[in-house]
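Visitor: need a 3D model of the following:
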Amino acid sequence: MLHKNTLLFAGLSAALWGAAVLPSQAAVVASIKPLGFIAAAIADGVTTTEVLLPDGASEHDYALRPSDVKRLQGADLVVWVGPEMEAFMQKSVSQLPQQKQVTLAALGGVKPLLMKGDDNDDHEGHGHDHSAEKGEEDHHHGEYNMHIWLSPEIARLSAVAIHDKLVELMPQNRAQLDANLQKFESGLSTTDKQVGTVLAPLKGKGYFVFHDAYGYFEKHYGLTPLGHFTVNPEIQPGAQRLHEIRTQLVEHKAVCVFAEPQFRPAVINAVARGTSVRSGTLDPLGIDVALGKDSYMQFLTGLANQYASCLKGD
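Guide: All right, here's what the predicted structure looks like:
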């Protein structure tokens, strides 16, 4: 009888142990959704992809939960931009082995493509010196604009880097990973041309974006922003900045002002009130796009349509 109970206990503990290890049968863990889009395309059919930042949260002020730290520790591979963007991950990622992380902003091919950040405005009325915080609390106060996932060119280089790391970690899946990368590159090339066609007629139309996030996308497709309300979306723009923007709106230099799903500040409506300027929404994190092998293409197309619908006046 004892023998039977022992066997039963052993079987039960194995079942429980199996259940316990399942969640840590890890995945590719991406810091933010657009990086998850790229990773999901490469990892398709090989391993799952998860996104750390919940929908609706901002990469500018997120704090890791204990469950997030566990997910990072158990991941096959962690994909992030780097400490200037996701400062909240820096400590956890630094404890991971090098072969289990991809820091996109540090890739050799990406470094020459980095655009300088705009750190010139929004300092009025905050009462402390931001210079001491460089690279610590706010990625905008670093030297470069780190919204690199909005560059189709950098997205392709990111896909290659994720592919190469996964081949190192899972050499048995090389054929599938190679096929996934090839499919991503060809899909990206097609989508890039389509988006270029949609946006080409809008070159020269002036607009304001809510925060300084879209430079890579705008440069790639030749769009002409007049400026942004704020560098850091956590900080409301000062009175002088708003006056400058309102003057340009009244003088018809802009046809559109864009808010964001995470930040719908009343300040945008207030500044545009009484002018003929249209309001639109740009989503730099792809909140409405489901994670999947084609999601980065859907993200690019969606963003292009968000620009077009406001700038064209549909």
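Visitor: going forward, measure contacts and count neighbours with C-alpha atoms only.
Guide: Will do.
Visitor: how close does the nearest residue to Ala155 once chain neighbours are set aside get to Ile235?
Guide: Excluding its sequence neighbours, the residue lying closest to Ala155 (Cα to Cα, 6 or more residues apart in numbering) is Trp149, at 5.8 Å. To Ile235, Trp149 is 23 Å away according to Cα to Cα, to the nearest Å.
Visitor: so those two - more neighbours on which side?
Guide: In this view Trp149 and Ile235 are compared by other Cα atoms under 10 Å, and Trp149 has more residues nearby, 27 against 12.
Visitor: and the helices in the protein, which stretches?
Guide: 2-21, 33-43, 66-74, 90-94, 152-169, 174-199, 215-221, 239-250, 266-272, 295-312 (DSSP state H).
Visitor: do you know which of these lies nearest Glu59?
Guide: Nearest to Glu59, of all the helices of the chain, is helix 33-43, at 10.3 Å by Cα to Cα.
Visitor: which secondary structure elements does that closest one contact?
Guide: Here helix 33-43 touches strand 28-30, strand 49-51, strand 77-80, helix 152-169, helix 174-199, helix 295-312, going by 3 or more Cα pairs under 8 Å, 6 or more residues apart in numbering; DSSP states H and E.
Visitor: if we can go back for a sec, so which of the helices of the chain is nearest Gly117?
Guide: Set against Gly117 and scored by Cα to Cα, the helices of the chain come closest in helix 215-221, at 9.0 Å.
Visitor: want to put them side by side, so please do this one too:
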Amino acid sequence: MKKNMIALMMLFSICIVLTAGCVDEQNSSAGISDSDSGGMIVAVSVLPQAEFVEKIAGDSVKVIVMVPPGADPHSYEPTPGQLRDLSNAKLYAMVGSGITIEDNMIGKIADLNPEMVIIDCSEGITMSEMEAHAHEDEDEHDVEDEHDAEDEHGEETGMDPHIWTSPANVKLMVENIYGGLVELDPENEATYFENKNAYLAELDALDEQIKTTLSGKEGSSFMVYHPAWGYFAEHYGLVQVPVELEGKEPSVRDMQNIIDEANEKNIKVIFVQSGFSTVSASAIANEIGGEVVEVDPLAKDYIDNLAKVAEAFEKGLA
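Guide: Take a look at the predicted model:
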């Protein structure tokens, strides 16, 4: 009996160790891209950046992505496994545009990995202000109502952090990443340079493809739940109409004004992204006889994804 008990306890202990190992492996691998080939570790904040790095460096790097698929960069907190991976990184390519995960981490990074080179991918990019609620008719309510609206939605909206939704901005991000890679690994500068230029050519081709897709649609409006597509809209001459701002659901009055605006502009599609509530978007779609369509600003396969997003927008433009 005693021997059986000892055997069971040993088996139980082994199971605990194996289970803990599996959990830790899952937490760690959630932040590492598929190109885990054991090279120099480069950390990025969002998935599209992983493609930018890998297009330049190829298999010579291992990429850590701090915001995994389906997570919200405005609220996500890195796991202990991701932070451990980050402590071994040689380079961190920050988006640099003010996404929450970077703002929350920037004070900890120096202590976590003081030898890591940090680059700002937004360097050289002209930032735009975040889309504000434009649904309230200011002539219809008094100063007190305006003050309430400021309390609800925030007086200052800040700058739009979603700089990667414009191929023109991505070209500058790629140049900044290239500079960081060369600084750390000058021996491979020629390879990085050739790869970078090849990817810039892909981005130029994507830009022309999207312009063709959206030809004749300049000035048209599209409605989104979360205003992640401001730079895309600006680059292609479109108007983004947001439902929410800074994670806040629209008020009852906002909802009615959004519905009125959609009807006025003949908008029949509300674009949403994974990780955000679709309740308000679905309610608006029901009222306007429209539909809810998902588009992803955080997909890793940047070239293919943005081409598909452009096609979706073209069908939903008013």
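Visitor: TM-score for the pair, please.
Guide: Scored against TM-score structural alignment, normalised by the length of structure 1, the superposed chains reach a TM-score of 0.76; 269 aligned residues with a Cα RMSD of 2.8 Å.
Visitor: one step back: which residues touch the residue nearest to Ala155 of structure 1?
Guide: For Trp149 of structure 1, the contacting residues are 34-35, 155, by Cα atoms under 8 Å, 6 or more residues apart in numbering.
Visitor: residue in structure 2 paired with it?
Guide: If you follow Trp149 of structure 1 across to structure 2 using TM-score structural alignment, you land on Trp164.
Visitor: sorry, back to before: let's have the helices and strands packed on helix 33-43 of structure 1 in CSV, adding distance to Asn269 of structure 1 and mean neighbour count.
Guide: Below are those laid out as CSV (distance: least, Cα to Cα, whole Å; neighbours: other Cα atoms under 10 Å):
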stretch, distance to Asn269 of structure 1, mean neighbour count
strand 28-30, 34, 27
strand 49-51, 32, 24
strand 77-80, 34, 26
helix 152-169, 31, 20
helix 174-199, 25, 16
helix 295-312, 15, 20
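Visitor: so which of the ones you listed comes closest to Ala272 of structure 1?
Guide: Nearest of those (Cα to Cα): helix 295-312, 13.8 Å.
Visitor: how many residues are close by Val95 of structure 2?
Guide: The burial count for Val95 of structure 2: 22, using other Cα under 10 Å.
Visitor: now Gly280 of structure 1
Guide: Other residues lying near Gly280 of structure 1 total 18 when counted by other Cα under 10 Å.
Visitor: with Phe210 of structure 1 instead?
Guide: 25.
Visitor: who's in contact with the nearest residue to Ala213 of structure 1 once chain neighbours are set aside?
Guide: Nearest residue to Ala213 of structure 1, sequence neighbours excluded (Cα to Cα, 6+ apart): His147, at 5.8 Å. By Cα under 8 Å, 6+ apart, the contact list for His147 of structure 1 reads 85, 213-214, 216.
Visitor: cool, and Val289 of structure 1?
Guide: Counted by Cα under 8 Å, 6+ apart, Val289 of structure 1 has contacts 295, 298-299.
Visitor: okay, those residues in TSV with distance to Thr230 of structure 1 next?
Guide: Shown next, in TSV, are the contacts of Val289 of structure 1 (distance: Cα to Cα, whole Å):
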residue	distance to Thr230 of structure 1
Ser295	28
Gln298	27
Phe299	23
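Visitor: what about the aligned partner of Asn269 of structure 1 in structure 2, how many neighbours?
Guide: Aligned by TM-score structural alignment, Asn269 of structure 1 pairs with Ser282 of structure 2. By other Cα under 10 Å, the residues close to Ser282 of structure 2 number 19.
Visitor: got it, and the one 10 residues further on?
Guide: Applying other Cα under 10 Å, we find 19 residues neighbouring Val292 of structure 2.
Visitor: that one maps to what in structure 1?
Guide: Checking TM-score structural alignment: Val292 of structure 2 goes with Ser279.
Visitor: quick one, what contacts the residue mapped onto Ser128 of structure 2 from structure 1?
Guide: Taking TM-score structural alignment, Ser128 of structure 2 has Met115 as its aligned residue in structure 1. Met115 of structure 1 sits next to 144-145, 215-216 when contact means Cα under 8 Å, 6+ apart.
Visitor: what's the distance between Met115 of structure 1 and Ile42 of structure 1?
Guide: Per Cα to Cα, Met115 of structure 1 is found 26 Å from Ile42 of structure 1.
Visitor: kindly report the same for Ser67 of structure 1.
Guide: With distances taken as Cα to Cα, Ser67 of structure 1 is found 25 Å from Ile42 of structure 1.
Visitor: start to end distance for stretch 210-219 of structure 1?
Guide: 17 Å.
Visitor: ditto for stretch 45-62 of structure 1
Guide: Per Cα to Cα, stretch 45-62 of structure 1 runs 30 Å from first to last residue.
Visitor: again with stretch 47-65 of structure 1
Guide: Taking Cα to Cα, the first and last residues of stretch 47-65 of structure 1 lie 24 Å apart.
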